[in-house]
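S.K.: Can you look at this prediction? I've put the sequence above it.
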Amino acid sequence: MVPGASIITDDWRGYSKLGERGFIHTAVAERGDMQVAETFLPIVHLVFSNLKTWLRGTHHGVSPQHLQAYLNEFTFRFNRCFYPFNSFRSLLGIAGDVTAPTYDELYAAKSRPTTSGGCV
C-alpha cells in the first residue's frame, strides 16, 4: 500500500489513523449486517478467519520475523484452493525456476520478489 491508495475497511477503531497516514480511508459500519459486509467487503472476513485459523492451528503463532513468509504461503495456497491441479502445476513450475534461499537470505532486511502473485 502506498500513500494515496484507497482503503475500504470495517469501522474497527484500529483503522482510524489510516487517513492521517496518507490513505483515502472509507470505514463501513457493518455491525452484524451481513448484507452490508458482503456488499463492501466480499469474502474479506472469510479470508482473515481462514488466515487466523491456519496460523494458530498449523504454526501455533507467528513471530514478526517469519510473518511475511507465512503470509506468502497462505496467499499461494488461498489463490489456488479452488483449483488443486493448478496448485500442483504452479508448484512444479516454481520449483524448476528458482533456487532456494538460505535462511539468512530468506529473512534478510532486503525484499525479495514473491512468486505468489501478491494478491489474495
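M.R.: All right, it came through fine.

S.K.: Please make it C-alpha for all contacts and neighbour counts, starting now.
M.R.: Noted.

S.K.: hey, where'd the helices end up in the chain?
M.R.: 34-40, 44-58, 64-79, 84-97, 103-106 (DSSP state H).

S.K.: Mind putting the ones you listed into JSON lines with mean neighbour count and distance to Thr9?
M.R.: Output for these, formatted as JSON lines (neighbours: other Cα atoms under 10 Å; distance: least, Cα to Cα, whole Å):
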{"stretch": "helix 34-40", "mean neighbour count": "14", "distance to Thr9": "8"}
{"stretch": "helix 44-58", "mean neighbour count": "13", "distance to Thr9": "10"}
{"stretch": "helix 64-79", "mean neighbour count": "15", "distance to Thr9": "19"}
{"stretch": "helix 84-97", "mean neighbour count": "12", "distance to Thr9": "30"}
{"stretch": "helix 103-106", "mean neighbour count": "10", "distance to Thr9": "31"}
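
S.K.: possible to save those as CSV with distance to Ile8?
M.R.: CSV is the format used below for the helices of the chain (distance: least, Cα to Cα, whole Å):
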stretch, distance to Ile8
helix 34-40, 8
helix 44-58, 11
helix 64-79, 20
helix 84-97, 30
helix 103-106, 32
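
S.K.: Between these, which one is closest to Ser6.
M.R.: helix 34-40 (13.1 Å; Cα to Cα).

S.K.: what about versus this one:
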Amino acid sequence: MRDYSDQLEADLLEYFGIDLLDLWRGRLTLRRLHVLISSLLSRQGSGALAAAIDESAIWSHEAHILARVSDALEAANYLFISANTAGDTRLDPPEPMWRPGAAHIEPEKPRMASGAELASWFGDMNAL
C-alpha cells in the first residue's frame, strides 16, 4: 500500500467514491479496504493500481487473446508464403505483436514442424 498509495487513492475515489483518509477517520475498516483492493486488482484493462503493479493489466484478457490471434495469422501467412515461394527467396519471420509487460520476454524462434508432428496434428484434427 505504501508503494502505490497514489494509485490506490485515485482508484478508491474513482470506482467507489471512498477517500483513503477515511481509514484514519474511522469510517473505513482494514477488512473493507482489503476487499476493495482485491476488487480493484481483479479489474483487467482498467485501474491505476493494477497498471502500476502489473503493466500487462493495462490490456483486458480479450486484448491479449486478440494479440495471440494476430501473431498466429502472421505466422500462418509467413509459412504459406515461404512454402509457395520458388527459389532461394528467404523471408524474415514476423515479429510478435507488442504486449504490455512483455518487453523483457525474448520471442521464441520459429521452427518448422517435423513430419511426425504434422501427422500427429492432422490425426488429432480427424479425431474431432
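M.R.: Good, I have the coordinates. Computed from a prediction, not measured in an experiment: that's the story for all the values here.

S.K.: Would you pull the TM-score for this pair?
M.R.: After superposition, the two chains reach a TM-score of 0.24 (TM-score structural alignment, normalised by the length of structure 1), with 53 aligned residues with a Cα RMSD of 4.8 Å.

S.K.: coming back round to it: would you tell me which of the helices of structure 1 gets closest to His25 of structure 1?
M.R.: In terms of Cα to Cα, the element of these nearest to His25 of structure 1 is helix 34-40, at 13.0 Å.

S.K.: Of the helices of structure 1, which is nearest Asp10 of structure 1?
M.R.: For those, the distance to Asp10 of structure 1 is smallest for helix 34-40, at 8.0 Å, taking Cα to Cα.

S.K.: so which of the helices of structure 1 comes closest to Thr26 of structure 1?
M.R.: Closest approach to Thr26 of structure 1 among the helices of structure 1 is made by helix 34-40 (10.1 Å; Cα to Cα).

S.K.: out of the helices of structure 1, which comes closest to Ala27 of structure 1?
M.R.: Taking Cα to Cα, helix 34-40 is the member of these nearest to Ala27 of structure 1, at 9.7 Å.

S.K.: closest to Ile7 of structure 1 out of the helices of structure 1?
M.R.: Ile7 of structure 1 lies closest to helix 34-40 among the helices of structure 1, at 11.1 Å (Cα to Cα).

S.K.: helices or strands next to the closest one in the packing?
M.R.: Contacting helix 34-40 of structure 1 under the criterion 3 or more Cα pairs under 8 Å, 6 or more residues apart in numbering; DSSP states H and E is no other helix or strand.

S.K.: mind checking the longest helix of structure 2?
M.R.: Max-length helix for structure 2 by DSSP H is helix 61-83.

S.K.: in the helix or strand following that one, what counts as buried?
M.R.: Next in sequence after helix 61-83 of structure 2, counting helices and strands by DSSP states H and E, comes helix 115-127. Using 16 or more other Cα atoms under 10 Å as the test for burial, helix 115-127 of structure 2 gives no buried residues.

S.K.: Does anything pack onto helix 115-127 of structure 2? Which helices or strands?
M.R.: Short answer (3+ Cα pairs under 8 Å, 6+ apart): helix 115-127 of structure 2 packs on no helix or strand.

S.K.: Tell me how far Asn86 of structure 1 lies from Asn79 of structure 1.
M.R.: Distance check for Asn86 of structure 1 against Asn79 of structure 1: by Cα to Cα, to the nearest Å, it reads 10 Å.

S.K.: Oops, could you answer that again for Ile8 of structure 1 instead?
M.R.: Taking Cα to Cα as the measure, Ile8 of structure 1 falls 21 Å from Asn79 of structure 1.

S.K.: Then Ser49 of structure 1?
M.R.: Distance of Ser49 of structure 1 to Asn79 of structure 1, computed by Cα to Cα: 15 Å.
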